[in-house]
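Visitor: Fold the following, please.
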Amino acid sequence: MSEQPVPSTVPVSPAVPAPGRHGRLAVDFFAAQLVVNVTVGGVSQAMLPNQMASIAPADKVAAFGLVSGIGSLVGMLVQPLAGALSDRTRSRFGRRAPWLAVGAVGAGALIVGLGLCSSLLLVALCWAVAQVFIAAFSAPLLAVMPDRTPPGKRGLFSGLAGIAVFAGGVVGVGFAARLADRIPFGYSAFGLLLALGGLVFAWRLREHPATHADRPAVSLRTLARAMWVSPRRHPDFAWAFGARFALFLGYSAILGYQLFIMQDYIGLSRDAANDALSINTIILAVTTLAGLLPAGMLSDRLGRRKPIIMVSSLVIAASAVPPLLSPTLPALTVSIALAGLGAGCYLSVDQALMTLLLPRAEDNGKDLGVLNIANAGAQALAPMVASLVIGSAAGYRGLFVMAIVLVTVAAAAIVPIKSAR
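Guide: As a prediction, the model looks like this:
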């Protein structure tokens, strides 16, 4: 029998790995998420603040806010674009692997370069460009889940990603804190970690070649149009976007103002508030981790995501009730514990649900990047919204009421979703 010719159009999504290979992919996926979050957490929360204190000691708060704000904005806007470009990439190495490799090496090199910057302008520019490459790595990394895993395994992968995000930030900050007096060395360590870790993951991903697949047109106009996902044509995607935005806005508003809540609402001294904040942070870490993996695995077993997300959201909403009714430290500690448990369960299942609502498989990278705008945008907006509410007649009680309403709305927004259970 003669050999069949290679068709001109083949699916662009890689084949889902055989059941026995999901374990290796899960380990690699977790490791890649851990590497990028250790790096970003350590650099953004410890290395940059210490560098700003060295460069502009009198204006370190404003300088750090400017640098981190510009970087966050760039990363938020570039991630869906990077995802769209990876969706359209055609190479013998696949669609995602080239972007993972280039993103990791580029971001790593720029992070190393941050240690050589001696002015605010150079730091801001270098960190903003580094965010471009971090987005080029993160967007295709997120797309690996819908690309390579069946729906029944996505709760596990989503839970692993949540653990990596949370644990990575803690480990990164802890490591960076020990390098406060060795800024160039610290940046070099984080940069090399990301570059090497990203290259190893890209190599081990072993995507199918995408050289024979249709190559969609790539232009500024087509990419700009691709960024828009019609709520009329894809209502489930729109509901998911709105739910995620509302939840992160309400959740982040309270967590970001914990210290001021303790001082101005509860009445603790500055030292006592800082001591309590350290304890509450540990409690938040423990309860969040306690909810992450079990909820994701339970959702896989049940084959249902919506009920777990709705219950998790309502737990987060309920966490704002104790301090609303009682302006005391024990009430706030109970609130933090409940919020952590709810957030852990939510984070482990939310990403799995979102992968089931993506409009088209060939746009997974772009659409996950668009969804990321919901949580990144909400977290960026939360401090401004919270400050307006606290400064009004409603005060801190108004902040708790706002959080309850927003997160309850987020739970309700899951109900109309029809294309996933």
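Visitor: rest of the way, CA atoms for contacts and neighbours
Guide: Will do.
Visitor: Do I have it right that G108 meets A195?
Guide: Yes: the pair G108 and A195 passes the contact test of C-alpha atoms under 8 Å, sitting 4.9 Å apart.
Visitor: Which of these two has more residues huddled nearby?
Guide: Just comparing G108 and A195: by other C-alpha atoms under 10 Å the higher neighbour count belongs to G108, 28 against 23.
Visitor: list the contacts for the more buried one?
Guide: Counting by C-alpha atoms under 8 Å, 6 or more residues apart in numbering, G108 makes contact with A130, F190, G191, L192, L193, L194, A195.
Visitor: try 6 Å
Guide: G108 makes contact with G191, L192, L194, A195 under the criterion C-alpha atoms under 6 Å, 6 or more residues apart in numbering.
Visitor: how about this one, so we can line them up?
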Amino acid sequence: MPGRVAERPDPHGIPERPVMADEPSMTRLSEEPQRWTTSIAVHYEGKKPMSRYIRWYLIVSIATSMVWAAVNGILMPNQIQLIEFGQFFLGPDAGVDLPALTELGRAVAAGQVTPTAEQARQLGLLSDFETARAASLGLVTTVSAILVMLLQPVIGVLSDRTRSKLGRRAPWILYAGLFGAVLLAGVRFAPSIAILVVLWSLTELTLNVAGNPLQATVADRVPRERRGRVTSWTSLGAIIGGLLGGIGAGALFGMIGLDFYFILALFVALTVVLFVIRNRDESSVDMVREPFKWGAFFRGYASALKARDYRWLWISRVLFFFGYSTSTVLSLYMLQSYITPAMSAAEASATAPLISIASLPATLIAVSISGRLSDRLGVRKPFIIVASVLMAASLAVPLISPTLPGLFIQSIVTGLAFGIYLPVDNAMFIDVLPDPETAGRDLGLSIVATNLGQSLAPALAAVMVAVTGGYAGVWVAAVVLVAGATFTVAPIRERRARNAAQVQV
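Guide: As a prediction, the model looks like this:
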């Protein structure tokens, strides 16, 4: 059994990560301060346990990413569209052909056609419907993202302090993952926008409660010189999961519709259980901790932002995801109302996954190389700058060519940018942690950066549609925001890792 734990007081009132008094099965943190962030965890030195950990982390990452891609890209927009359609197109209007009505509106706007009184009435309904669906989608995704953003660091701190036979992180991963799966199945039956807001907010929060401690296991268990490799694999899982979620939901929507929620829920439940069983952690039952002080916690909630490099990286991530999410939140509606020719809801649901698939080759190549190459070179910042520039350039393509081929080109370049960005940015956040002893809290704050960008994006996209009456402004805003991410990462002071040359790729 692990020995008792001694603690040093934290100036913010939150106990620092404890140090084991005797750890025969683990490398002492004090002996290798640059490699490990904590001693209250199993450390993966051997190839077999590391490979097993990466494999199961990859599978969990695929499962959770399938949820975000399928729900945000296909299921939620269609669910909201069905609810809002019933509010505007009633009686004889219930059978209206939306793509045909959209093309009629474009012909009228171009002065090619003079609408009849009945057509003018339906065009008015179409305009109100498009504004309403964008606003409702923005409301659902914004409220849920803000809730997650506010509570994420709290979960990080609580997981830092958790005492259990399963370790500090596993209880959160297991129980939150299972509860999140149950809530996800419940989202299927939401009959109104208000109930959908509540159910999806609770679902996203709960799944993120599992995700934050999962990410913290990288900081706990993996040595610094191998984190780029690990985050490359986990980022690959996010990409594969995103593709599978979008493809599956889009391909099966015509057959099972919103019942795809049940498939996602089952997969999440299975993977979190198997991850915990197959990657057991050191017990934290004997960890000694000081009484938790809420006042000190809230004062130290964002204390990591006082560190210069962490702060700039955090701001850069906010802008990157703000811009990217602004361009993606209305993707399904873009296919129906932005590109020429317009598509039906069924055609858009089937086409959206194909656009994602087009990005796969570039993404796989980039994600398999960027993390390991950044380990080998001992630097992260240049990779993030290149990824941000590529992303901004890709988001300008649909402005030049508002067509389906234009969206395919945009997707390919975006996939390349994301493949470079994800593993390196995740690894760099671990590198710039101001205090490795509070990794759970501060990595939770890094997730807040992602959630903040994602939470602001739907509102901005909806406002752009309402103000401009179209979708071109959405792409303009996305380009400007991602370009800003390039400039905010530039001030980070980065030193080449001393053992970079020894890393195997």
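Visitor: returning to what we had before: now flag whichever of the contacts of G108 of the first structure is closest to M310 of the first structure.
Guide: L194 (35.1 Å; C-alpha to C-alpha).
Visitor: for the counterpart of P491 of the second structure in the first structure, helix, strand, or coil?
Guide: When the first structure is aligned by TM-score structural alignment, the residue opposite P491 of the second structure is P416. In the three-state summary, P416 of the first structure is assigned as coil, counting by DSSP: H, G, I helix; E, B strand; the rest coil.
Visitor: what's the distance between P416 of the first structure and K306 of the first structure?
Guide: Distance check for P416 of the first structure against K306 of the first structure: by C-alpha to C-alpha, to the nearest Å, it reads 10 Å.
Visitor: Trace R154 of the first structure over to the second structure, please.
Guide: For R154 of the first structure, the residue aligned by TM-score structural alignment is R227.
Visitor: what about its match, how many residues close to it?
Guide: Count around R227 of the second structure with other C-alpha under 10 Å applied: 25.
Visitor: try L252 of the second structure
Guide: Here the neighbour count serves as a burial measure; for L252 of the second structure (other C-alpha under 10 Å) it reads 16.
Visitor: Where does the closest residue to it other than its chain neighbours fall, secondary structure wise?
Guide: By the measure of C-alpha to C-alpha, 6 or more residues apart in numbering, the closest residue to L252 of the second structure outside its immediate chain neighbours is F260, 7.6 Å from it. If you go by DSSP states H and E, F260 of the second structure is part of helix 260-278.
Visitor: does the match of R154 of the first structure count as helix, strand or coil?
Guide: helix.
Visitor: how near is the closest residue to it other than its chain neighbours to L313 of the second structure?
Guide: Using C-alpha to C-alpha, 6+ apart and skipping the chain neighbours, the partner closest in space to R227 of the second structure is A427 (6.0 Å). With distances defined as C-alpha to C-alpha, the gap from A427 of the second structure to L313 of the second structure amounts to 11 Å.
Visitor: what do the two both touch?
Guide: In terms of C-alpha under 6 Å, 6+ apart, A427 of the second structure and L313 are not both contacted by any residue.
Visitor: which residue is nearest the middle of the second structure?
Guide: With the centre of the second structure defined as its mean C-alpha position, the nearest residue by C-alpha atoms, centre = their mean is T450, 6.5 Å away.
Visitor: tell me the contacts of it?
Guide: Shown in contact with T450 of the second structure (C-alpha under 6 Å, 6+ apart): V318, F321.
Visitor: Name the next helix or strand downstream of the lengthiest helix in the second structure, please.
Guide: With DSSP state H applied, the helix covering the greatest number of residues in the second structure is identified as helix 117-160. For helix 117-160 of the second structure, the succeeding helix or strand toward the C-terminus, using DSSP H and E, is helix 170-171.
Visitor: quick check: that following helix aligns to which part of the first structure?
Guide: Using TM-score structural alignment, the residues of the first structure aligned to helix 170-171 of the second structure are 97-98.
Visitor: Relative to the second structure, what is the average displacement of that stretch?
Guide: In the superposition against the second structure, stretch 97-98 of the first structure averages 0.9 Å from its aligned positions (mean C-alpha distance after the TM-score superposition for the first structure).
Visitor: ok so, going back, now check the first structure for the residue matching the residue nearest to R227 of the second structure.
Guide: With the correspondence set by TM-score structural alignment, A427 of the second structure lines up against A352 in the first structure.
Visitor: What of S316 of the second structure?
Guide: S316 of the second structure maps onto A243 in the first structure, by TM-score structural alignment.
Visitor: mind listing what's buried in the helix or strand containing that match?
Guide: Mapping A243 of the first structure onto the secondary structure by DSSP H and E places it in helix 235-255. Of the residues in helix 235-255 of the first structure, those with enough neighbours to count as buried (16 or more other C-alpha atoms under 10 Å) are 235-254.
Visitor: Quick one: average offset of that helix versus the second structure, please.
Guide: Its aligned residues in the second structure lie a mean 1.8 Å from helix 235-255 of the first structure after superposition (mean C-alpha distance after the TM-score superposition for the first structure).
Visitor: and that helix, how far from the chain's centre?
Guide: For helix 235-255 of the first structure, the distance between its averaged C-alpha position and the chain's averaged C-alpha position is 13 Å (C-alpha atoms, centre = their mean, to the nearest Å).
Visitor: again, but for stretch 377-396 of the second structure
Guide: Between the mean C-alpha position of stretch 377-396 of the second structure and that of its chain there is a distance of 18 Å (C-alpha atoms, centre = their mean).
Visitor: That stretch: which residues count as buried?
Guide: For stretch 377-396 of the second structure, the neighbour count (16+ other C-alpha under 10 Å) marks 377-381, 383-385, 387-396 as buried.
Visitor: among those, which are in strands?
Guide: Residues of those located in strands (DSSP state E): none.
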